[in-house]
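K.L.:
predicted model follows, preceded by the sequence.
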Amino acid sequence: MKPPEDVLAELRALRAGDLPTHGGRTLAYVYDSGLSEVDSLGAAAHALASSANGLDPTAFPSLLRMENDLVRAAARLLGDVPGVVGSVTSGGTESCLLAVLAAREDRPSPSIVLPTTAHAAFHKAAHLFGLRRIDVPVDPVTFRADPAAMAAAIDDSTVLVVASAPSYAHGVLDPITEIAAAAAARGVRMHVDACIGGWVLPYFARLGADIPPFGFRVPGVTSISVDLHKYAYCPKGTSVLLHASAELRRSHYFASASWPGYTMLNTTIQSTRSGGPLAAAWAVVEHLGEDGYLQLASVTREAVARIREGIGEIEGLRVLGDPVSTLLAFTGDDGFDLFTVADEMKARGWYVQPQFASGASPVNLHLTVTAANHGSEPEFLADLAASVAAARAAGPVTVDPAVAEFVAALDPATLTPEQFAGLLAAAGLGSGAGLPDRMAPVNALLATAPPPLRERLLLEFLGALYTP
């Protein structure tokens, strides 16, 4: 056996190559409150309950109590109306999957209606559960869902209408009231994906921000997802899916007594679930409380405002849409390459997330701003300005015409291992090459591929990464 201290030393060495999860320098994937006691509390609570199993609440009533407490807290935040129930899940994607699953039982050959800016989790849900997806274009300037177009897309097969509060890509809030009214008029469920905004927008509103209503007080809203491991600043992975009534929730529960073992009862997609994430989330929410979250929202709102204003002052950059939450997406003029800007920022110690062009949305860089970014805005903006200047000096990233022609000829349905290996080699990602320090050439190459081909290429690359 390896000594425990050697194993932990090895783990620390492995983690040294990861993006930093604290300090506000990774503006995607992680949510940092900037409060060290929140992390230590979550870790301690996780350890206390990690061996408990959420499969059976009668065996571990502490987990039942904590789950009900978290659901109650989320329900208070998102409308505080009678009858709301919920489930704690492993994350936003599972919450969205369960919302779709619960709605699927309503009609044969079901479909879901969603704006093109809805999170890809709903694409996954439609794929897994066999629903037809009706994608509705959004306003090409504001990137908000079009209520009239959404209403027109609802038909007799529709079981669920989806809108975002806010959408991930641009941080804009869809017109929830109008869309919910259209869904209610047709007797269709309406889900609000507030995974990223549900725990922060209500506090922004208390601080004076003009946040249109999006919770259960909006007539027609039947379910809401809100992630605790985002702006509730809880350890990953916990989310809450709320339903307006127990009747609406019932169809995502699962039971099976038709085998010789115990009667299987599941409230979520998972069966066995460690009590660790649940206990960690409960402890953090109990610790921070209303006052703590209001303070975190206040400093986060200030950081967003400063960064947004600063982006507008950098020549060639502009923020997309009118974001109301903690997410910003900005694009650039033709004088420089945004993928190069991302590389330059990484060289300066910042991670910003590239987003490919899609419909009316151009190539852009995405920022997830958290409380930990408060105070470091001047440094971030100075490095961003320097990165833009460096990208201008470097000039455009070009794709070899022969490689572009090779990519254009690929069929995602018939892509062979040999073709994929050739493309990896052309991108400098051949066998044993590892990830390059600069991703702009790779992203430029991927940008030439239509979405179905890009999906296939990246899935093949993912499979190659996950090969021991």
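P.N.:
That came through fine. Numbers count the residues shown, from 1 in each chain.

K.L.:
only C-alpha atoms for contact and neighbour calcs from this point on.
P.N.:
OK.

K.L.:
now the strands: where do they sit in the stretch 251-400 of the chain?
P.N.:
For the stretch 251-400 of the chain, applying DSSP state E, counting those that start in this stretch gives strands covering 254-256, 264-266, 317-319, 327-332, 353-355, 364-368.

K.L.:
for residue 42, which of the ones you listed is the nearest?
P.N.:
With CA to CA, the closest approach to residue 42 among the strands of the stretch 251-400 of the chain belongs to strand 364-368: 21.7 Å.

K.L.:
okay, angle between that closest one and strand 327-332 too, please.
P.N.:
160 degrees (axes from the mean of the first three to the mean of the last three CA atoms, to 10 degrees).

K.L.:
elements contacting strand 364-368?
P.N.:
strand 327-332, helix 338-347, strand 353-355 (3 or more CA pairs under 8 Å, 6 or more residues apart in numbering; DSSP states H and E).

K.L.:
from the chain's centroid, how far away is that strand?
P.N.:
12 Å (CA atoms, centre = their mean, to the nearest Å).

K.L.:
so what touches that strand?
P.N.:
Residues from elsewhere that reach strand 364-368 (CA atoms under 8 Å, 6 or more residues apart in numbering): 27-29, 169-170, 326-332, 338, 342, 352-357.

K.L.:
what's the ChimeraX line that selects buried ones from those?
P.N.:
Buried residues among the contacts of strand 364-368 (16 or more other CA atoms under 10 Å), as a ChimeraX selection:
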select :27,28,169,170,326,327,328,329,330,331,332,338,342,352,353,354,355,356
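
K.L.:
residue 454 touches residue 443, doesn't it?
P.N.:
No. Contact criterion CA atoms under 8 Å: residue 454 and residue 443 do not qualify, at 10.3 Å.

K.L.:
residue 37: which of the strands of the stretch 251-400 of the chain is closest?
P.N.:
Per CA to CA, nearest to residue 37 of the strands of the stretch 251-400 of the chain: strand 364-368, 22.0 Å.

K.L.:
what angle separates that closest one from helix 338-347?
P.N.:
Using the same axes, to 10 degrees: strand 364-368 against helix 338-347 is 40 degrees.

K.L.:
list the buried residues in stretch 376-392.
P.N.:
377, 380-381, 383-392.

K.L.:
and here's the other structure:
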Amino acid sequence: MSGGLPADQVLDELRELRAGDLPTHGGRTLAYVYDSGLSGVDELGAAAHAMASSANGLDPTAFPSLLRLENDIVATAAALLGGGQDTVGSVTSGGTESCLLAVQGARDSRPDLDRPTMVIADTAHAAFHKAAHYFGVEPVVVPVDPVTFRADPDAMAAAIGPSTVLVVLSAPSYAHGVVDPVTEVAAAAARAGVRCHVDACIGGWVLPHFRRLGVEVPEFDLSVPGVTSLSVDLHKYAYCPKGTSVLLHADASVRRPQLFASAAWPGYTMLNSTMQSTRSGGPLAAAWAVLRHIGDAGYAELAARTLTAVRTLRAGVDTIAGLRVLGSPEAALLSLTCDDDLDVFTVADEMTARRWYLQPQFGFGASPPNLHLTVTAASHGSEEQLLADLAQAVGVARAAGPVRLAPELVAVIEGLDPTVLTPEQFAGLLAVAGLDGVGVPERMAEINTMLSVASPALRERLLVEFLSALYSQPR
């Protein structure tokens, strides 16, 4: 007996809402989602999730099945990524939580430091800036090579100092898909007695298979001397349901500062291995089921399909005048930039109109504005259509020319101070730009051009206001 709506009606409403989202299958959304293209995998994950969703990972003695699932998952990840008998790990809610915990554990391993720092390349994932903000660890940001976009090993080593608690490397970096020189930098960190974390969230499950297929992938995993921890997301190239990630540690002593216990209240003694206390067993069970179902041979085949798609797309991009791939990516990520007479954000809009989503990335340092493509196994088979549509989109963008902002709009943007920006100023900027309130517009080229004019600090502030307005009660 229910006083609310019938279940069928509720599900119908949900289906109607979901109809307006980007597609999560079919390889047309080249960011945010990871599609194996295998039939039955989603259904298996959903069924396993349902079986364990009511179990609570807060207490592994109450739900020993979840303990077994987590240890199995960690062992599988460790075997793939250079771990040994001493390797331990934790399953987290996603890559950001894994990165946060790596920073928190490093900070808490050095309680003698009042102002700890960490050395990161300027291509390190923004999750590490979030960790710095949350945990009071100052980031020492080192520019990467302006051509390869890889971390500079000498500059990274030189940035390590007495207050450094962690050095962070990417395998690969999200923005350009290149693997940092882990061997050299991890050695420098080890000589200084500093932890070294490898963010392999997006590449860890596919790079070992790419190497077996002949791709020259630099060494990056726990087998590299000096690497003390590594993160890998299962909801990426392990094609598990969101959200599961694994944070691996070389041994239990490295993980220990991450573990939290509190008996300073009259209730149960809180004991946590991750940032969460209550943790649904659903994502854990779903990941465990998918990993066992696909297996190592299955992941090798999925990696082969992905690699074929990557190579086909890279070769095809080279034939489209005005378009090129940034750097020399080793993984399954491509970043495409345009010549000056082409507007990269217009290309993105034109691809959206053709039912492809390519993720715009703003210029930063030596990296120009570009379009990010996360290529998955489901991309194989649609490469030629994507390239044909991309060539058409480039043609339209060339004919349209660069997006021109009105001088008065540019002046307004350049005159804004992110430290004192008010909601009223944000609303005024929308009005000057001719936008009727906050929403999700169909075309983004002009908005992205406005954001690219803004400094990174102002862009952050503007987008915070945008997010705040989006997540407000309907009026």
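P.N.:
The structure has been received and is ready for your questions. Just so we're clear, the structure is a prediction, and the values are computed from it rather than from any experiment.

K.L.:
how about the strands of the stretch 251-400 of structure 1, which one is nearest residue 88 of structure 1?
P.N.:
That would be strand 264-266 among the strands of the stretch 251-400 of structure 1, by CA to CA, at 11.8 Å.

K.L.:
helices - which of the buried residues of stretch 376-392 of structure 1 land there?
P.N.:
377, 380-381, 383-392 (DSSP state H).

K.L.:
from these, which is closest to residue 81 of structure 1?
P.N.:
Nearest to residue 81 of structure 1 among those, with distances taken as CA to CA, is residue 377, at 38.6 Å.

K.L.:
that closest one matches what in structure 2?
P.N.:
Under the alignment (TM-score structural alignment), residue 377 of structure 1 pairs with residue 383 in structure 2.

K.L.:
ok, its match touching residue 315?
P.N.:
No. Contact criterion CA under 8 Å: residue 383 of structure 2 and residue 315 do not qualify, at 10.6 Å.

K.L.:
pull the longest helix from structure 1.
P.N.:
Longest helix in structure 1, counting by DSSP H: helix 275-312.

K.L.:
okay, the buried residues of stretch 376-392 of structure 1 in CSV with distance to residue 9 of structure 1 next?
P.N.:
Shown next, in CSV, are those (distance: CA to CA, whole Å):
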residue, distance to residue 9 of structure 1
377, 34
380, 32
381, 36
383, 33
384, 35
385, 38
386, 37
387, 35
388, 39
389, 40
390, 38
391, 39
392, 42
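
K.L.:
quick revisit: output the helices and strands packed on strand 364-368 of structure 1 as TSV; include the columns distance to residue 148 of structure 1.
P.N.:
TSV is the format used below for these (distance: least, CA to CA, whole Å):
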stretch	distance to residue 148 of structure 1
strand 327-332	26
helix 338-347	34
strand 353-355	28
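
K.L.:
matching residues in structure 2 for stretch 120-138 of structure 1?
P.N.:
Using TM-score structural alignment, stretch 120-138 of structure 1 pairs with 126-144 in structure 2.

K.L.:
list the contacts of the matching stretch.
P.N.:
96, 99-100, 103-104, 107, 115-123, 150-152, 155-156, 159.

K.L.:
just the ones in helices from those, please.
P.N.:
96, 99-100, 103-104, 107, 155-156, 159.

K.L.:
quick one: which of those residues is most hemmed in?
P.N.:
Counting neighbours by other CA atoms under 10 Å, residue 99 leads these with 30 neighbours.

K.L.:
what residue of structure 1 matches up with that residue?
P.N.:
Per TM-score structural alignment, residue 99 of structure 2 is aligned with residue 96.

K.L.:
and for residue 172 of structure 2?
P.N.:
Checking with TM-score structural alignment, residue 172 of structure 2 has residue 166 as its match.

K.L.:
state the distance from its match to residue 321 of structure 1.
P.N.:
12 Å (CA to CA, to the nearest Å).

K.L.:
just the closest of the ones in helices among the buried residues of stretch 376-392 of structure 1 to residue 410 of structure 1, please.
P.N.:
residue 391 (30.4 Å).

K.L.:
show me what contacts the aligned partner of the closest one in structure 2?
P.N.:
Matched to structure 2 by TM-score structural alignment, residue 391 of structure 1 sits across from residue 397. Neighbour list for residue 397 of structure 2: 342-344, 346-347, 350 [criterion: CA under 8 Å, 6+ apart].

K.L.:
if we go to 7 Å?
P.N.:
Taking CA atoms under 7 Å, 6 or more residues apart in numbering, we find residue 397 of structure 2 in contact with 342-343, 346-347.

K.L.:
now do the strands in the stretch 51-200 of structure 1.
P.N.:
85-89, 111-115, 132-136, 158-164, 189-193.

K.L.:
what is the second one packed up against?
P.N.:
For strand 111-115 of structure 1, the packing partners by 3 or more CA pairs under 7 Å, 6 or more residues apart in numbering; DSSP states H and E come out as strand 132-136, strand 158-164.

K.L.:
closest one to residue 10 of structure 1 among the ones you listed?
P.N.:
strand 158-164 (41.4 Å).

K.L.:
distance of the residue nearest to residue 339 of structure 1 when sequence neighbours are not counted relative to residue 387 of structure 1?
P.N.:
Leaving aside its sequence neighbours, residue 339 of structure 1 sits nearest to residue 440 (CA to CA, 6 or more residues apart in numbering; 4.7 Å). Going from residue 440 of structure 1 to residue 387 of structure 1 by CA to CA gives 13 Å.
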